[in-house]
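K.L.:
Provide a 3D model corresponding to the input given below.
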Amino acid sequence: MKKYLLQYRPFLLFITTFFIIYIVAAVIYKLYLDSFDEKSIDGITNIVGHQVFKIMNFFNCDIRILKSESNPYLEVWYNQKYVIRIVEGCNAVSVIVLFGSFVIAFSGKFKTTLIFILFGILFIHILNISRIALLTVLMFHFPEKEHLLHGVFFPLVIYGFIFILWIVWVNKFSKYAR
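P.N.:
From the prediction side, this is the model:
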């Protein structure tokens, strides 16, 4: 048994570190969400909604983003039509937690790790805002393609880019990059 623990030590350290960081970050985020009542929208989701409005407004889209009167989400109206809603899960925090946990588990130098995580968070956030804006326009024109767009294409894009960031991290910056 000791032989296997020594042989697989790097993998076991990675898995242990990853899950500890992921669980701690997820619990902190859950505590943050619990500070809002069930009819409220958390601050991060509000920021995402505001930024989606700003980017679409920049491109002269007829866009309105309103708080639902009875539910904890933002209604996105495009060309006078209710198209999608932005819920807490649309703010990409869970994806950012996953990304950061992986990078920390494969950490390199502290400064490099911190800079890469901050760059990654910014990249994921911008990608997410763009995703919601594009999804709004596409759902307006192709509402019958909701499952393909929301359930397949955009998750593939987000997770695909995160996977690419992980590969870059492991091969260029982590302590295992050689």
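
K.L.:
alpha carbons only for contacts and neighbour counts from here, please
P.N.:
Fine.

K.L.:
check contacts around the residue nearest the centre of the chain.
P.N.:
Per Cα atoms, centre = their mean, the C-alpha nearest to the average position across the chain is that of A92, at 2.4 Å. A92 makes contact with 124-125, 128, according to Cα atoms under 8 Å, 6 or more residues apart in numbering.

K.L.:
switch the cut-off to 10 Å
P.N.:
44-45, 48, 98, 121, 124-125, 127-129, 158 (Cα atoms under 10 Å, 6 or more residues apart in numbering).

K.L.:
let's see this one next, to set against the first:
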Amino acid sequence: MKTLFLKYKSVIKFILLFLGTYLVLIFLYSLYLDYGKSEVYYPDFITHLVAKQTTAVIESFGYNASMQAFVPGASMGLYIDDVFLAQVVEGCNAVSVIILFVAFVVSFSEKFKKTALFIFAGIALIYAVNILRVALLTIALYHYPEHTDFLHQIVFPAIIYGMVFLLWLFWVKNVTVKKRNNE
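P.N.:
So this is what the prediction gives:
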């Protein structure tokens, strides 16, 4: 058993770090969702902020955009020219994707400073791309409502998950190449 453990030590370390980080962050996020409700920032601060920033991006593209609380669905409604187009729900705020990203990077971590800098840069990039993604989805739904399912279920998830995958590849390649060169 000991030889098996030693043989797969790096795999076990990866799994424990990934699961440990993921579970801690998901627990903290669920506490935030349970206790972070606000009447001012409906339905929660982060989702509200994503909707607000998305509206600003849509307006920067020259559209007459607005947002308002969508109470039945605990979300924010996005509008162009007073036409309801999309709901920004908790799942659209990219926090769960960020948690997956962080857990993966931590599980392949090397030096604290390098890991922390990559995590902060990755979070900022994921968040910014998510705002742009939701804005572009809303604009696309305005112009092509007949393609709602394809845009919402395939194209726009592929953007955020594809970018996270590329960040992971960059991190693993960067860490393993440096590690091999140091050995």
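
K.L.:
buried among the contacts of A92 of the first structure? Make that a ChimeraX selection.
P.N.:
Entered in ChimeraX, the line below selects the buried ones among the contacts of A92 of the first structure, by 16 or more other Cα atoms under 10 Å:
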select :45,48,98,121,124,125,127,128,129,158
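
K.L.:
what would the contacts of A92 of the first structure look like in TSV with secondary structure and distance to H141 of the first structure?
P.N.:
Shown next, in TSV, are the contacts of A92 of the first structure (DSSP: H, G, I helix; E, B strand; the rest coil; distance: Cα to Cα, whole Å):
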residue	secondary structure	distance to H141 of the first structure
I44	helix	28
T45	helix	25
V48	helix	22
L98	helix	32
I121	helix	30
I124	helix	25
H125	helix	25
L127	helix	21
N128	helix	20
I129	helix	19
I158	helix	22
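
K.L.:
which one of the contacts of A92 of the first structure is nearest H150 of the first structure?
P.N.:
Nearest to H150 of the first structure among the contacts of A92 of the first structure: I158, at 11.2 Å, using Cα to Cα.

K.L.:
roughly how far does the closest one sit from F123 of the first structure?
P.N.:
10 Å (Cα to Cα, to the nearest Å).

K.L.:
need the counterpart of the residue nearest to the centre of the first structure in the second structure.
P.N.:
Correspondence of A92 of the first structure to the second structure, assessed by TM-score structural alignment: A94.

K.L.:
for stretch 92-109 of the second structure, what is the distance to the chain centroid?
P.N.:
Remark: stretch 92-109 of the second structure is offset 8 Å from the chain centroid, using Cα atoms, centre = their mean, to the nearest Å.
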